[in-house]
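# no FASTA, just this:
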C-alpha cells in the first residue's frame, strides 16, 4: 500500500508537468484567400508537435479539407490506403466567404511520438496543397519528397496558374456538423493514459 501511495505521489506531479507543457499549434487553412497558390492552403505546411500537444486546423477561407493520408498515396485518405489507419478527416469545410470559420483538433498521443502525420486538402493536393506533422527532414520520406509525390501522382508536376479539383471518386461527403473535439479533455485523457503506462514501472521500483 505504501509503495502504491509513493507511486501515485510521483505520478501526479509528473502528469501536472505534462499538462502544463502541452502546446496548441495553429495551422491556418485557406488563409491565402483568393490566391491560386495551392502551396499556401496550409500555413504553415510543416509543424512539429510533442506528445500532448494539440494541432488546431483553423478553416478561415474557401472550401477545404484537412485529411490524413500516407506518404505513398498523398491524396488518398489514410483509411482507404490502409484499413488499419483511422486517420483524421475534417470533411469539406465551407467557410462561406470567411463568415463560417470552424476548427479541427488533432492531439498527439503517446503512441504517436515517432509518427509522421501526412495530410492534404481535397481540392489542392495535386498542386502541392499538403502538409505534415513531425516530418523527418533527414529521412528519404521527407516533406519535400511528399510534396513532389503529391504532384507526380496527380498529374500536375508542371507549374499551373490555378489548381483543379481531383476526380469525383476521391470526394468525401460534406459533414453534417462542425463540432470539434475538446482539446482540454483530450490532453487530460493523455495524462490518465500516462499514469497507467508508468504505474507498473514505478511500482516495481519501490516494491522491495
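Ah, there it is. Just so it is clear, the structure is predicted and the values come from calculations on it, not from any experiment.

# make it CA atoms for all contacts and neighbour counts henceforth
Will do.

# Burial check on residue 205, number of neighbours?
The burial count assigned to residue 205 is 11, neighbours taken as other Cα atoms under 10 Å.

# give me the element it is part of.
In this assignment (DSSP states H and E), residue 205 forms part of helix 183-206.

# Then residue 68?
According to DSSP H and E, residue 68 maps onto strand 67-69.

# buried sites along that strand?
Neighbour counts over strand 67-69 (16 or more other Cα atoms under 10 Å) mark 67-69 as buried.

# what's the answer for stretch 184-202, then?
Of the residues in stretch 184-202, those buried (16+ other Cα under 10 Å) are 186-188, 190-191, 194-195, 199, 202.

# Show me the contact partners of stretch 5-15.
With contacts defined as Cα atoms under 8 Å, 6 or more residues apart in numbering, stretch 5-15 is touched by 191-192, 194-195, 198-199, 202-203, 206.

# can we see that at 7 Å?
191, 195, 199, 202-203 (Cα atoms under 7 Å, 6 or more residues apart in numbering).

# any idea of the angle the helix or strand harbouring residue 13 forms with helix 183-206?
Per DSSP H and E: residue 13 is located in helix 2-21. If you take axes from the mean of the first three to the mean of the last three Cα atoms, to 10 degrees, helix 2-21 sits at 150 degrees to helix 183-206.

# one more structure, for comparison:
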C-alpha cells in the first residue's frame, strides 16, 4: 500500500560558497524525478525567491524514499523535512462530502501562476462536531472548484494534524478574494491561519533560468 509524503528541502548555500544555484537545482531536479522506482514524484516546486524545494511523493516502499534522500545528501548540505500526508479526498469522504467530489485527484497543475497555501485550523470554543461540520462545508467547496469549475487545485491533509497543504493556480487578485470567502474563513476565520508562498514548477524553473537572459 502506498503512502504520501510532503518533502521540504532547504538548500544551505552557506555550506558551499559561490554555489551556482540554477545549475545545482538542475541536478536536484533530475534526482528527485526518478532516483527510485519505488517512489513517484507527484509534484515538485521551487519556492519563488528562496533556495527551497517542496515535493509530494507517493511511496510504495519506504526504502525508495530513503535512497532518494541519501542520494540528495551526497549532492550537498540540506535541511530536509518529511511529513506524512493523507489524500484530501480520503479525508473528505470521512467528513461526509458527496462521493462525486471525492474521486482521486488528477494532480494536474499545469498553469504558470502558482501558489502554495498552508492552512492550520483550530477550534477553541467549538465542539469537535461543529468544527468537523464546518470543515465538511469547506471541503465540499474546495473540491467543487476542481470538479465543477475546472480550477487547477490539489490538496493534501497532514496526517493526524489539522493542517492542509494546497497548491492552486490562479491570479493573485482571485486568491486574495478567495481567502476571505472560503467557508472556513467565514465561519471560523479567527481560528484559521493561512501562509502563502508563490511557486514555480521546478522543471520549468530549471529550463527557463538557464535559457532566458533578462
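Received it, and whenever you're ready, just let me know what you need. Computed from a predicted model, the values in this text were never measured in an experiment.

# Any idea what the TM-score is?
The TM-score (TM-score structural alignment, normalised by the length of the first structure) is 0.27; 100 aligned residues with a Cα RMSD of 6.0 Å.

# rewinding a little: any chance of the buried residues of strand 67-69 of the first structure in CSV, plus distance to residue 149 of the first structure?
CSV is the format used below for the buried residues of strand 67-69 of the first structure (distance: Cα to Cα, whole Å):
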residue, distance to residue 149 of the first structure
67, 16
68, 15
69, 12
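
# which among these gets closest to residue 19 of the first structure?
Of all those, residue 19 of the first structure sits closest to residue 68, with 25.5 Å by Cα to Cα.

# Could you measure from the closest one over to residue 5 of the first structure?
Noted for residue 68 of the first structure: a distance of 42 Å to residue 5 of the first structure, by Cα to Cα, to the nearest Å.

# Ok, residue 203 of the first structure next?
Relative to residue 5 of the first structure, residue 203 of the first structure is positioned 9 Å away (Cα to Cα).

# Tell me which of these two has more neighbours.
Under the criterion of other Cα under 10 Å, the comparison of residue 203 of the first structure against residue 5 puts residue 203 first, with 16 against 11.

# Excluding chain neighbours, give the residue nearest to the more buried one in space.
residue 7 (5.8 Å; Cα to Cα, 6 or more residues apart in numbering).

# Run a quick neighbour tally on the one you found.
Residues within reach of residue 7 of the first structure, counting by other Cα under 10 Å, total 22.

# Over to residue 64 of the first structure?
Residues within reach of residue 64 of the first structure, counting by other Cα under 10 Å, total 24.

# Helix, strand or coil: sort out residue 177 of the second structure for me.
helix (DSSP: H, G, I helix; E, B strand; the rest coil).

# And the strands in the second structure?
3-11, 39-47, 52-59, 78-87, 114-121, 153-158, 163-169, 192-201 (DSSP state E).

# which one of these is the most hemmed in?
Compared across these, strand 153-158 shows the largest average neighbour count, a mean of 22 (mean count of other Cα atoms under 10 Å).

# any chance of the strands of the second structure in TSV, plus distance to residue 30 of the second structure?
Below are these laid out as TSV (distance: least, Cα to Cα, whole Å):
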stretch	distance to residue 30 of the second structure
strand 3-11	15
strand 39-47	11
strand 52-59	13
strand 78-87	16
strand 114-121	21
strand 153-158	23
strand 163-169	22
strand 192-201	13
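
# Among these, which comes closest to residue 28 of the second structure?
That would be strand 52-59 among the strands of the second structure, by Cα to Cα, at 9.4 Å.

# For the closest one, name the packing helices and strands.
strand 3-11, strand 39-47 (3 or more Cα pairs under 7 Å, 6 or more residues apart in numbering; DSSP states H and E).

# out of these, which comes closest to residue 153 of the second structure?
That would be strand 39-47 among those, by Cα to Cα, at 12.0 Å.

# Next, the angle strand 153-158 makes with the closest one.
Interaxial angle, strand 39-47 of the second structure versus strand 153-158 (the same axes, to 10 degrees): 110 degrees.

# Past the helix or strand containing residue 79 of the first structure, which element shows up next along the chain?
If you go by DSSP H and E, residue 79 of the first structure is part of helix 78-81. For helix 78-81 of the first structure, the succeeding helix or strand toward the C-terminus, using DSSP H and E, is strand 93-94.

# what helices or strands is that following strand leaning on?
If contacts are counted by 3+ Cα pairs under 7 Å, 6+ apart, strand 93-94 of the first structure sits against strand 63-64.

# try it again with 10 Å
Where contact means 3 or more Cα pairs under 10 Å, 6 or more residues apart in numbering; DSSP states H and E, strand 93-94 of the first structure is packed against strand 63-64, strand 102-107.

# so which of these gets nearest residue 16 of the first structure?
Nearest of these (Cα to Cα): strand 102-107, 17.2 Å.

# so how far is residue 144 of the first structure from the residue nearest to residue 203 of the first structure?
Look at residue 7 of the first structure and residue 144 of the first structure: by Cα to Cα, they are 45 Å apart.

# if we can go back for a sec, return the member of the contacts of stretch 5-15 of the first structure nearest to residue 150 of the first structure.
Nearest member of the contacts of stretch 5-15 of the first structure to residue 150 of the first structure, counting by Cα to Cα, is residue 191, at 36.1 Å.

# mind checking how far that closest one is from residue 200 of the first structure?
15 Å.

# next one: residue 184 of the first structure
With Cα to Cα as the criterion, residue 184 of the first structure and residue 200 of the first structure are 26 Å apart.

# How about residue 9 of the first structure?
For residue 9 of the first structure, the distance to residue 200 of the first structure - Cα to Cα - is 14 Å.

# what do you get for residue 102 of the first structure?
With distances taken as Cα to Cα, residue 102 of the first structure is found 41 Å from residue 200 of the first structure.
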